[in-house]
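Enquirer: Take a look and give me a structure for this.
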Amino acid sequence: MLALLGRWTADHRMLVLAVWAVIALAGAVFGGTVYDRTQSVDGLRPDVESSVARERIDRLAPEGERVVAVISGRDFNATALVDNASRVMFDIRAIPGVAKVTDAYTAGSGQVSSDNQSSLVTVELKPSLSDEEALAVADKVKAALRRIDAPRVLVGGELLAERTFGEQAVKDAAIGEGVALVVLYGVLAVVLRGIVAGSLPLVAALGTVAATLLALAGLAGAVPVSEYAVNVVTLLGLGLAVDYSLLVLTRFREERAANRKAALPDLLATTVATAGRAVLVSGLAVGAALAGLFAFAEPLLAAMALGGALVVCLATAAGLTLVPALIAVAHRRIPALAVPTRKQRPGVLARLAASAQRRPAAVALGVTAGLVLLSLPLLHLTLANSDARSLPTKSEERLAYEAVERDFAKWTTQPVTVLIEGGAGDAPVVPVLERIRALTGEAELDLRTGLPAGVTVVDLHPAGSGERLVGQVRAIDAQVPVLVAGPAAELIDARESTRSRLPIAIAVIVVATAILLFALTRSVVVPVKALCMNVLTLVATLGALVAVFQWGWGSALLGFEPWGALDITTPLLLFVFIFGLSMDYEVFLLARIKEEWDARTGDDRAANDRAVLAGITATGPVVTTAALAIGIVFLGFALGDLIAVKEIGVGMTVAVLLDVTVVRGLLLPATMSLLGTANWWRPGLKPGGTLRSRGSLPHRDVTSGR
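Expert: Below you'll find the model as predicted:
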């Protein structure tokens, strides 16, 4: 089937290119509108307790968005400042859409710092405003606050921070993609020894990204899509498209060098039948990994999984159709593959593999111990929801957040909100309120007013850990329903939701990838070993991220300030992406190793080692180049200012470097050498026996060039 596709693509190359050109043009024209249609996406499932409580409270007593400002640098009691600020406060109250202004100048809030050098202003907007209307009103409030005659006025709040996050996401994507593409083109042109050859993977990558943006723009009309998801999905699309293009292009050069008299359709038929099979299996493996995100059922992850599935399909389609068509058009401009000589040193991966095969036990033990050691910081992992601290260091919204946390924490601590189904004076509710009083030590509880009869809402302001209080309130034995909301409750629910559904996600990914690898290798042992190595890559990468982003090791070099935690979605996304891309390189290598094993005579350990080394020698250069290329792509995104995106960029760069050098270059050949012919065992195969696949390709000694 794949051979027929390769031949058809060669014969209809202009039609294939025309279809992709139309898709890319449509993506360039309409795909950019996805950034105008993105929105804030909830990271929690709607059925968890905090989400249910929040939705009910918002329905009973809706609250509007808030704009906060810190006025500092001048004595609060200065007459000129008091007069000026008071006039501004009354002007703000007159702005249509403003519901309430709380300040120390006209409302007597008392929210003044201990040194009298700063004060806090909170402006609540009307809850009936739409997102666009609320932002318009917030901008008017911000402009009014700028008129205050003080050395420093910092304006922020969740609404403005979310908009800045979206704008920064677009900016980071433009910078990241621009830098990555420029550097990537230079590297590819050098490695592939030609301007045209170096441009082919980039053309495929740009076509994939344009098609992805077009698909996401259509997707945004059906499901919520966040700016963060667009960044991550385009990042994945760039990497996969370049990887698949390199694999197909390199295999074409091999086939052309080995069959110089073969017609172009025959060469592309063989190329797509071999490299295309690896591309297809890899795409299915990455898609299966992304399907694991659906198991978590959070709206943000579900939207990202859907977008990721789209980009994987498009990158795979580009690898199987667009790249062969580009090769068919430009094959005369693609330099011939250099013929290895006996004096020429083999590639990096081949040298690492040969070294590992000489001392397989020591290498396997040493590499495993090193990866486990690198993963130890993971034991101290702290997860939290990103807030304004994930914005660039000099962002006004972040500076405002930090000023509020520093000088006004006692007034702005996020409350633990308790919803009780029953009136405050009802017999079943009274003991609940008494128990809450005992937990908090408060004589009077902050009961909300203006609620319908039969519902009680209490706002608690814990002196210590809000998470501890949430657990204590939820443990109260009550005769009426008691629900807890608030940021602390949401974080607890997010962690619990992840913990409870993680086994399902792991099962989906492991089963799907194991089946795909079995179909590729006809072995039970190889898939199990591959899954174990992927896990080692994942935990080592997460350990490194904890050290960098949570502890701050090297933060100055990367240009950010740590905030003591990783975003709660980062490990999940990295779990999926690392697992998928690790399988990417595993498939590239195993597909060729399996070809060499099927083509060789002999069923002993030596034949196994020769097949492994020959497969890595043949595929090593393309895997190394692909890793370098995708590392450049991820590093481009690591240059961005959003910490959440930087975590993904740095994490994927570390994972690729570890996976391609340490895991695939050393651990893979070492373990395959230790296992010998047992690598190829499957049920029904006698110990020590081997069943060759039908239709094995004729063997070529790639290590000697023959």
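Enquirer: When you work out contacts or count neighbours from here on, use the C-alpha atoms and nothing else.
Expert: OK.
Enquirer: What distance do you get for the most centrally placed residue in the chain to residue 567?
Expert: With distances taken as CA atoms, centre = their mean, residue 573 lies nearest the centre of the chain, 4.2 Å away. Residue 573 sits 10 Å away from residue 567, going by CA to CA, to the nearest Å.
Enquirer: Repeat that for residue 278.
Expert: 34 Å.
Enquirer: So between the two, which is more surrounded?
Expert: residue 278 (25 against 22; other CA atoms under 10 Å).
Enquirer: Distance from the chain centre to the host helix or strand of the more buried one, please.
Expert: Using DSSP states H and E, residue 278 maps to helix 264-294. Averaging C-alpha positions (CA atoms, centre = their mean, to the nearest Å) puts helix 264-294 22 Å from its chain's average.
Enquirer: To compare against the first, here's the next sequence to fold:
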Amino acid sequence: MLSTLARTATRRPLTVIALWVLFLLLGFGLGTGVFGRLSDNVPEVPGTESEAAAEYLDRVDPSGDSITAVVEGTAVTDPALRTQVEKAVADVRKIAGVAAVPDPYATPGLTAEDGRALLVPVALKGGLDDDAEERAVNDVADRIKQIDAPEVHVSGGPLLGLQIGEKAQEDVRNAELISLPVVLALLLVVFGGLRSAALPLVIAVSGIAGAFLALFLFSSVTDISVYAIQVTTMLGLGLAVDYALLMLVRFREERRTTEDVVEAVHRTVAAAGRTVLFSGLTVAVSLTGLLVFPSVFLRSMGLAVAAVVVVDMLAAVTLLPALLTRFGRKIPPAKDRPESEEGRVFARLARFSARNRIAVLAVIVPALLVLALPVTGMRINLGDAQQLPSSTEARQLYDTVDAHFPPGTGVSPITVVLKPGTDAGTADRIRALSPRAESRDLPGGTTVVELPPTGSVDGDAATGLVKQVRELRGDAPVEVTGPAARLVDFRAMLADRAPWAALTVLAGIFVLLFAFTGSVLIPLRTIATTLLSLGAALGAVVWVFQDGHLAGLLGAEGLGSLSLTAPPLIIAIAFGLAMDYELFILARMREARRVSGDDQEAVVTGLRRSGRVVTCAALLLAVVFGAFMTGGFSPILQIGLGLTLAVLIDATVVRMLLVPATMALLGRRAWWAPKPLRRVHDRFGLREEGTTAPRVPTNV
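Expert: Prediction:
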């Protein structure tokens, strides 16, 4: 397959380039429409009680969503302000799609005790289509913001999703403006020429277009989370640069041995292209673990990110060869350096680790385990507007309410659905769980009881209340929904499916690494060392964002928990990225071993030839992830920091020290496999066939 792709790219480079230009136009034209389709309904899990109850209410409850406004900064009893507020409330009631707006001066709890703020909740009619709801929400927000007060903020309900979507689009744009110039500058340092440095950015732009287009297509059949934009874009950009860097470095090496550009491209695709193919497959397999979960959010993220990885992989083995065929003659070959100077730092590290393998393992393994310790106390929660930057309207509304109103104000209640057949005693016991319980009857004999929790929407009090209701109901037809109930069900889903997800990913990675190496022990060693770096990175995220250590340096704060989106995505993506660097190194080790037959020297040679590529790739990826951490959205900060640390720890401590130490410890046994599996590999295993001379300089 790779040879076919290489021949197509070199025979018809302009056609291949034209097809990718069309793809880019689709991605940046049609694909950007996804920004208007983003959803913040992350914790929904089909088939759970909370989701079933929510769907039932959608069918029988005529009420719709609601949004909230807060007016603050002056005395709410000021006659001029009161006149404006009452006029605005009257006008909002007349807007099409609005069901009810209570008088904030006559309704208890809507005016702050300090007299400096008031709330204006707006209930929308049920059954509105998306366009009608959006018009109503925008008209309400526009009218309320005409109130002349120091601070007027409107958010919540469907407006919150729109505001987060706008923030996501702004963050992606800013991150690209920051990361692309920095990446280009680093590539100029690496390659020493603008033409060579620009080619990885072309592939990176293809990755971004692929991210947008993949998300847009998936948004037609499923919800796409507000987090998906940043995550898929940062990964699409980072992996594209990684793959292009690997291919371009190999092309410059091949130019050392041949003047024929087409032949150099074929050799590059046959060697480095095979590594890119396996790397893309391992990242995609790592993300298949997300498909095991019934969560729409996790499944859509897994599919979208896997699609982006495939786009990056295809761009690296089709678009880049076509570009090299057209412009490769002007790209200089790698500098000819004596073998003693070629990657000498990485060779010294490899020899040091091999000679002192026991000491290296005795120091690094416990250190990584200590870094991973905070994971044992990790908590995941829905989070609230505190996760947003202070510049966002939703956060400003949250801060204003928190400053002027009692704790728990505005927190979504526990919604208990008492279906026909529920006895009065059960209903009374459920109402007694909260002194502020409210009931309303629906058509058909259904009663809805709302239990306002103390504290936050995802705190222990709220989740404990959900569990109390479920224990009290017995066999009565009672269901619980609301954000807290969804969190309880989401946590249960994670606990139930996580072992199966892990088994799926580890089995897939094992099979791919066995197909790549023909070894049984190397996949096991790779999985073990990767889990160490992943645990250390996730532990640091818990220490910073949950416990609050050094969070201020990142423009964040300790929230007492992580966003429920962060740990699954960090684990899935970081595991795949770690496989990237492992394959980069293993490919070179296999080449050296095939030439020399010396297992120990193959480790040193493999690291000598791949160390610079792996280090540069990790640094570039860290720059990309770091740029996406400038937006201030806590879940993205958590994911960005986790992936940055995972990449840097894996590419340095693990791949440069643990890999040579463990390979030296295993010796020739590292490449061992039982005879039956050896025969399977001989028949079906894929190899990265190099065509170069035994020693090929890799410095660029």
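Enquirer: What would you report as the TM-score here?
Expert: TM-score of the superposed chains, computed with TM-score structural alignment, normalised by the length of the second structure, equals 0.92; 688 aligned residues with a CA RMSD of 2.7 Å.
Enquirer: quick revisit: read off where the next helix or strand after the helix holding residue 278 of the first structure ends up in the second structure.
Expert: Downstream of helix 264-294 of the first structure, the next assigned helix or strand under DSSP H and E is helix 299-317. Mapped onto the second structure using TM-score structural alignment, helix 299-317 of the first structure covers residues 296-314.
Enquirer: which parts of that stretch are buried?
Expert: 296-314 (16 or more other CA atoms under 10 Å).
Enquirer: Report the contact partners of the aligned residue in the first structure for residue 638 of the second structure.
Expert: Superposed on the first structure with TM-score structural alignment, residue 638 of the second structure falls opposite residue 647. Counting by CA atoms under 8 Å, 6 or more residues apart in numbering, residue 647 of the first structure touches 545, 549, 570, 638.
Enquirer: Repeat that for residue 588 of the first structure.
Expert: By CA under 8 Å, 6+ apart, the contact list for residue 588 of the first structure reads 247, 278, 279, 282, 619, 623.
Enquirer: Distance to residue 11 of the first structure added to these, as JSON lines?
Expert: Formatted as JSON lines, those follow (distance: CA to CA, whole Å):
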{"residue": "247", "distance to residue 11 of the first structure": "21"}
{"residue": "278", "distance to residue 11 of the first structure": "22"}
{"residue": "279", "distance to residue 11 of the first structure": "21"}
{"residue": "282", "distance to residue 11 of the first structure": "26"}
{"residue": "619", "distance to residue 11 of the first structure": "28"}
{"residue": "623", "distance to residue 11 of the first structure": "29"}
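Enquirer: Name the nearest of the residues you listed relative to residue 581 of the first structure.
Expert: Closest approach to residue 581 of the first structure among the contacts of residue 588 of the first structure (CA to CA): residue 282, at 8.3 Å.
Enquirer: The nearest residue to that closest one once chain neighbours are set aside: neighbour count?
Expert: Among residues not flanking residue 282 of the first structure along the chain, residue 584 sits closest, at 5.0 Å (CA to CA, 6 or more residues apart in numbering). Counted with other CA under 10 Å, the neighbours of residue 584 of the first structure add up to 23.
Enquirer: Residue 584 of the first structure pairs with which position in the second structure?
Expert: Using TM-score structural alignment, residue 584 of the first structure lines up with residue 580 in the second structure.
Enquirer: Please look at that match and residue 279 and confirm they touch.
Expert: Yes - with contact defined as CA atoms under 8 Å, residue 580 of the second structure reaches residue 279; the gap is 5.1 Å.
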